[in-house]
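In: pasting the structure only:
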């Protein structure tokens, strides 16, 4: 999976807010307050390991948006769990017969599969009936690369990281490596420091 156009929002504000339970007045969102709150945030994240997530619920306020390119076989896993809000995505339904199968598939799609798709698309273009379209759609390789814009948060990324960092599929392991590159990921998502 390839991740681009990453934006992280409200990290500073959410970390500062992690101390709200102990405050009598609303906080000031200063760099000094962030540094004080970061120490508390790290402790809350470690306290949440193996317990209910409420100790580090402030992570839900650290929002992350990004574009992701992924093999089609991952989309059912991405959509099954409430890890992501999908802003918008590419569409097999609308673009499949226009795709270049020599360029849009991952390295595991065989030449034979690509050739079959080219033949099915040629049949569809010669006779654009429902039966021919359904043959194209139904035989599309799972290794076709799709893309989407996603919004999520640090709490969901922690869940993904814990569940997928040693996953059988290399794209999930790659995605977890990307999670490690986010600001304060080791302190707030991975909780190893």
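Out: Alright, I've got the coordinates. Predicted model, so just to flag it, every value in this text is computed and none were measured. Numbering: from 1, shown residues only.

In: Please count neighbours and contacts with C-alpha atoms only from this point.
Out: Noted.

In: and the gap between the closest residue to residue 13 other than its chain neighbours and residue 178?
Out: Distances taken as Cα to Cα, 6 or more residues apart in numbering put residue 29 closest to residue 13, at 6.4 Å, once the chain neighbours are dropped. Remark: distance between residue 29 and residue 178 (Cα to Cα, to the nearest Å) = 28 Å.

In: Likewise for residue 193?
Out: Counting by Cα to Cα, the gap from residue 193 to residue 178 is 18 Å.

In: before we move on, what about residue 107?
Out: Counting by Cα to Cα - residue 107 and residue 178 are separated by 21 Å.

In: quick one: the helices in the protein?
Out: Taking DSSP state H, the helices of the chain run over residues 11-17, 31-47, 72-80, 92-95, 111-126, 130-138, 154-164, 170-179, 185.

In: Put this next to the first one:
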């Protein structure tokens, strides 16, 4: 299970202006913001952007200045793989260390969408046991019990992080993970494809 919510794409106008700096071709800029404040590439700017992207990472430096922020809720096993892409990204997460005991454990706190009935039954037993430990910890404040919760917590536990990336990060992730066996990566890559101009710049432009 993965959810991508409250996302925003920023700084496209400044990025394409910077892409024109090497040839001082600012007079050819024709991008604009529509009545809703949405950035729209003009034909000249889109043609330049596509040519630079097709020329490779050395030439498409401007996409490193197109920023995306998004709230991602995903299981810990997915976050371990995502952390491979930490270069040039920032994330603030909900705190397992500080807040693990703040609410009862429930099945909805975990990614269980690919579990069998037998696995779900075992998962429920684990959740019940975690909840038992959590209740005891609240009563006693025994740090051993807190450690027990942390160390017993399954990798299917869902964590939410507010992430900031750029289009260069996302291109790398998309082509590395679009064929991955984890369903979460397919959902993530489908979301990336829908970002403004991503498909025109990188997929149709291959």
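Out: Looks like it arrived, so ask away. As the structure is a computational prediction, the values presented were derived from the model and not from experiment.

In: burial of the closest residue to residue 78 of the first structure other than its chain neighbours, as a residue count?
Out: Ranked by Cα to Cα, 6+ apart and with sequence neighbours excluded, the top spatial neighbour of residue 78 of the first structure is residue 84, at 7.2 Å. Look at residue 84 of the first structure: counted by other Cα atoms under 10 Å, it has 18 neighbours.

In: my read: residue 84 of the first structure touches residue 149, true?
Out: No: counting by Cα atoms under 8 Å, residue 84 of the first structure stays clear of residue 149, with 9.7 Å between them.

In: coming back round to it: have a look at residue 193 and residue 178 of the first structure and say which one is more surrounded.
Out: Just comparing residue 193 of the first structure and residue 178: by other Cα under 10 Å the higher neighbour count belongs to residue 178, 15 against 10.

In: What residue in the second structure is paired with that one?
Out: With TM-score structural alignment as the criterion, the equivalent of residue 178 of the first structure in the second structure is residue 191.

In: residue contacts, the residue nearest to its match when sequence neighbours are not counted?
Out: Counting by Cα to Cα, 6+ apart, residue 191 of the second structure lies nearest to residue 4, which is 7.8 Å off, once chain neighbours are set aside. Counting by Cα atoms under 8 Å, 6 or more residues apart in numbering, residue 4 of the second structure makes contact with 70, 71, 72, 73, 188, 191.

In: Touching, residue 97 of the first structure and residue 123? I think so.
Out: No: if you go by Cα under 8 Å, residue 97 of the first structure and residue 123 don't touch, sitting 10.4 Å apart.

In: Those two: which has the busier surroundings?
Out: residue 97 (19 against 16).

In: Disregarding flanking residues, what is the spatial nearest neighbour of the residue nearest the centre of the second structure?
Out: Taking Cα atoms, centre = their mean, the centroid of the second structure lies closest to residue 72, which sits 5.3 Å from it. Of all residues not flanking residue 72 of the second structure in the chain, residue 4 sits nearest, at 4.7 Å (Cα to Cα, 6+ apart).
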